[in-house]
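>>> can you look at this prediction? I've put the sequence above it.
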Amino acid sequence: MADAQAPASPLPWLLLLLSFVTGLVDAASVLGLGKVFTANMTGNIVFLGFGVVGTPGFAIWPFLVAIAAFLIGALPAGYTGRRLSARPLRRWLTIAALVEAALLWAAAGVAAWTGSVAPQGSALYAIIALTAVAMGFRNATIRQLKVPDLTTTVLTLTITGIAADSRLAGGTGANLARRIGSVLTIFLGAAAGATMLMRYGLAAPLALAGALVLLGTLACMAHPAARDMRAG
């Protein structure tokens, strides 16, 4: 994907924006949905292990629903990405943005309808499912772009690279700015999401997340450099 990684490409900036959105969604899910991650599945696997052995405060079903919904979202994204891989990237990413934004707004609608910062029952599972499908769809899309150090959701390898590839470790320090940017945007998104949730309720960060995904992608695709971008 040489064209998409060229200096003039808007794609890295879009992926940084999506990293900020991840922070918003994680803040909403962890703080409002009972310690459930809907953007990052590693935490759910760990928490599911806690729940299986009966650890207080860790019910099994929310984590199972999040993992299953994430897989459901990733499945059509993988299919769509392969089908559109030979076509201009703007069409593929616009479809992905529309899907993600619609799901996040639907989750925000459910949250607004409940009027609770921490929904329970069917509303809880609906919001978990909607946000996890959205993030599964996004993760599968970004994975196929193959842009180094901008996965938009997972930071373990990014943080490892900051140290392991640094000049202190005998490396070149390649992609340092991009890696630090990825960490900072998720951090800032989480802080903003937590603030919005505490002040305005669960629907606010989810609604903002959907708006940023759609508007940011449309702005990226309107950039002249986006016309010739391809995946792969």
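Looks like it arrived, so ask away. Residues are numbered from 1 along each chain as shown.

>>> only C-alpha atoms for contact and neighbour calcs from this point on.
Noted.

>>> I'd like to know which elements whichever helix or strand residue 91 is part of is packed against.
Per DSSP states H and E: residue 91 is located in helix 89-114. Under the contact definition 3 or more Cα pairs under 8 Å, 6 or more residues apart in numbering; DSSP states H and E, helix 89-114 sits against helix 60-84, helix 121-145, helix 203-222.

>>> quick one: the first one to helix 121-145, angle?
It stands for helix 60-84. If you take axes from the mean of the first three to the mean of the last three Cα atoms, to 10 degrees, helix 60-84 sits at 40 degrees to helix 121-145.

>>> helix 60-84 to helix 89-114, inter-axis angle?
Using the same axes, to 10 degrees: helix 60-84 against helix 89-114 is 160 degrees.

>>> for helix 60-84, give me every contacting residue.
Contacts with helix 60-84, where a contact means Cα atoms under 8 Å, 6 or more residues apart in numbering, come from 36-38, 41, 44-45, 47-48, 51-52, 92, 96, 125, 128-130, 132-141, 144.

>>> let's bring in a second model and compare:
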Amino acid sequence: MTNATAVPFDPRVPLLLLLSVTTGLVDAASVLGLGKVFTANMTGNVVFLGFAAAGTPGFKVLPFIAAIASFLVGALISGRLGKASVGQTERRWLLISAVVEAALLWAAAIVAIDFDVATQAPQARLFAIIALTGIAMGYRNGTIRQLKVADLTTTVLTMTLTGLGADSSIAGGANTNWRRRVAAVVAIFAGAALGAWLLVKMGLVAPLAIAGVLVLFGTLACAWHPATLRKVAG
């Protein structure tokens, strides 16, 4: 017998979990390969920028400013595209966004080919990689924000972990979306671990290139589902 109360499958959920894995890959590449700079997690950059402003050894102001500025540019572009996509199919919007993000990540991987992680040189390539990945992650965040899928931001876990605790049965809650929340934490953890391993074993290019592959082909798989034919709401 069919359960009339069953929640319809949402293909965006596995896609956003896969994108969470790519967040771990990108942040592993940026933090470990670009001198402690986050290009997906802006909270970390603001904190590190504060350290740099106070003159803390090992922290430089310009890379953090570049990452934050690039992220904002990406978010602005995604916001414009989201508004332009109103009334069109979500499938079209997602595919365009995936192509843009993957292209930026692959461009960053190409730039990283001649980049020396140990000496952080040449400096022009350092800032180019920060800019490309920052724009890609800002673009992604702007798109995900407009999708409005609960508990899956793909980059930030603070509220996810807060929800796990505050909505738990121990706290008197109903364990709302606990599986999705745990999956989001595991996904970013797995991506970070994989990204760190790839960076150590194969260099900076590998995690960036693989992140682009996952973004594009994960979105293509999601787009096959009929649910993505719904119209983008204004």
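Cool, got the structure. Here the structure is a predicted model, which means the values were calculated and not measured.

>>> what would you report as the TM-score here?
Overlay of the two chains. TM-score (TM-score structural alignment, normalised by the length of the first structure): 0.94; 227 aligned residues with a Cα RMSD of 1.3 Å.

>>> coming back round to it: and the helices and strands packed on helix 89-114 of the first structure as JSON lines, adding distance to residue 177 of the first structure and mean neighbour count?
Output for these, formatted as JSON lines (distance: least, Cα to Cα, whole Å; neighbours: other Cα atoms under 10 Å):
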{"stretch": "helix 60-84", "distance to residue 177 of the first structure": "28", "mean neighbour count": "19"}
{"stretch": "helix 121-145", "distance to residue 177 of the first structure": "19", "mean neighbour count": "23"}
{"stretch": "helix 203-222", "distance to residue 177 of the first structure": "20", "mean neighbour count": "22"}
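
>>> out of those helices, which comes closest to residue 30 of the first structure?
Closest approach to residue 30 of the first structure among these is made by helix 121-145 (10.2 Å; Cα to Cα).

>>> how near is the residue lying farthest from the centre of the first structure to residue 184 of the first structure?
Largest separation from the mean C-alpha position in the first structure: residue 170, at 32.3 Å (Cα atoms, centre = their mean). Computed as Cα to Cα, to the nearest Å, the residue 170 of the first structure to residue 184 of the first structure distance reads 24 Å.

>>> and residue 178 of the first structure, what pairs with it in the second structure?
Using TM-score structural alignment, the partner of residue 178 of the first structure in the second structure is residue 180.

>>> not counting sequence-adjacent ones, nearest residue to that match?
Leaving aside its sequence neighbours, residue 180 of the second structure sits nearest to residue 151 (Cα to Cα, 6 or more residues apart in numbering; 7.1 Å).

>>> same question for residue 108 of the second structure.
Distance criterion Cα to Cα, 6+ apart; nearest residue to residue 108 of the second structure, sequence neighbours excluded, is residue 129 at 5.0 Å.

>>> tell me the residue in the first structure aligned with that neighbour.
Aligned partner of residue 129 of the second structure by TM-score structural alignment: residue 127.

>>> pretty sure its match is in contact with residue 111, am I right?
Yes. At 7.2 Å, residue 127 of the first structure counts as touching residue 111 under the criterion of Cα atoms under 8 Å.

>>> the match of residue 178 of the first structure: how many residues sit nearby?
18 (other Cα atoms under 10 Å).

>>> and it, which helix or strand is it part of?
Using DSSP H and E, residue 180 of the second structure falls in helix 178-202.

>>> what of residue 29 of the first structure?
helix 11-32.

>>> re earlier: now the helix holding residue 91 of the first structure and helix 11-32, what's the angle there?
Using the same axes, to 10 degrees: helix 89-114 of the first structure against helix 11-32 is 20 degrees.

>>> so residue 12 of the first structure makes contact with residue 150?
Yes. Using Cα under 8 Å as the test, residue 12 of the first structure is close enough to residue 150 to be in contact (7.4 Å).

>>> of these two, which one has the most company?
Shown here are residue 12 of the first structure and residue 150; by other Cα under 10 Å, residue 150 has more neighbours (26 against 21).

>>> what secondary structure does that one sit in?
Secondary structure state of residue 150 of the first structure, per DSSP: H, G, I helix; E, B strand; the rest coil, is coil.
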